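Peer 1: quick check, what structure comes out for this input:
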Amino acid sequence: MQCARKGFHRVDELFESHERVSFGDATIPAYLERTGIQFLYSFDDDFDGIEGISRL
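Peer 2: Next up, the predicted model:
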């Protein structure tokens, strides 16, 4: 349960700090960070401002 709360808080942080990222979209970089994945294949340029994530 603690891990789920920690993940939710990170999603909330990303949502609040990136104006163009929706709450649903914020779950993706939070997951990528948690799993150590650095690359995201997406046409959505809203992910471009998130540090540590490279959109391909």
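Peer 1: going by C-alpha atoms from here, please, whenever you check contacts or count neighbours.
Peer 2: Fine.
Peer 1: isn't Arg55 up against Ile28?
Peer 2: No. The criterion here is Cα atoms under 8 Å, and Arg55 misses it with Ile28 at 11.8 Å.
Peer 1: in the helix or strand where Cys3 lies, what's buried?
Peer 2: Assigned by DSSP states H and E, Cys3 belongs to helix 2-17. Under the neighbour-count criterion of 16 or more other Cα atoms under 10 Å, helix 2-17 has 7, 10-11, 14-15 buried.
Peer 1: here is the second sequence; please produce its structure so I can put it next to the first one:
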Amino acid sequence: MYTLSAAEAAEDNKARIINVAKTDSVIFHIYFLLFFSLFPSCFSHYMIRDTP
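Peer 2: Below you'll find the model as predicted:
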């Protein structure tokens, strides 16, 4: 059993956070694409009309 130094622990946490962020963004993109593929016409029309 070995103890991590502060720098190694920080790197480990950073890598873990990046992994979580990657999987979350993948899931988010899948939902986002599904959402906009199910409702393309009304949402694109609405967004184009709302942009200044």
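Peer 1: tm score of chain vs chain?
Peer 2: Scored against TM-score structural alignment, normalised by the length of structure 2, the superposed chains reach a TM-score of 0.38; 24 aligned residues with a Cα RMSD of 1.8 Å.
Peer 1: out of Arg55 and Ile28 of structure 1, which sits in the more crowded spot?
Peer 2: A count of neighbours by other Cα atoms under 10 Å puts Arg55 above the other of Arg55 of structure 1 and Ile28, at 17 against 14.
Peer 1: give me the nearest residue to the more buried one, chain neighbours excluded.
Peer 2: Nearest non-adjacent residue to Arg55 of structure 1, counting by Cα to Cα, 6 or more residues apart in numbering: Leu40, 4.7 Å away.
Peer 1: distance of the one you found from Asp25 of structure 1?
Peer 2: In this view, Leu40 of structure 1 and Asp25 of structure 1 are 12 Å apart by Cα to Cα, to the nearest Å.
Peer 1: returning to that earlier point: right, and the helix or strand after the helix holding Cys3 of structure 1?
Peer 2: Helices and strands here follow DSSP H and E; after helix 2-17 of structure 1, the next one along the chain is helix 23-35.
Peer 1: tell me, how many residues neighbour the residue nearest to Arg55 of structure 1?
Peer 2: Using other Cα under 10 Å, Leu40 of structure 1 is surrounded by 16 other residues.
Peer 1: cheers, nothing more for now.
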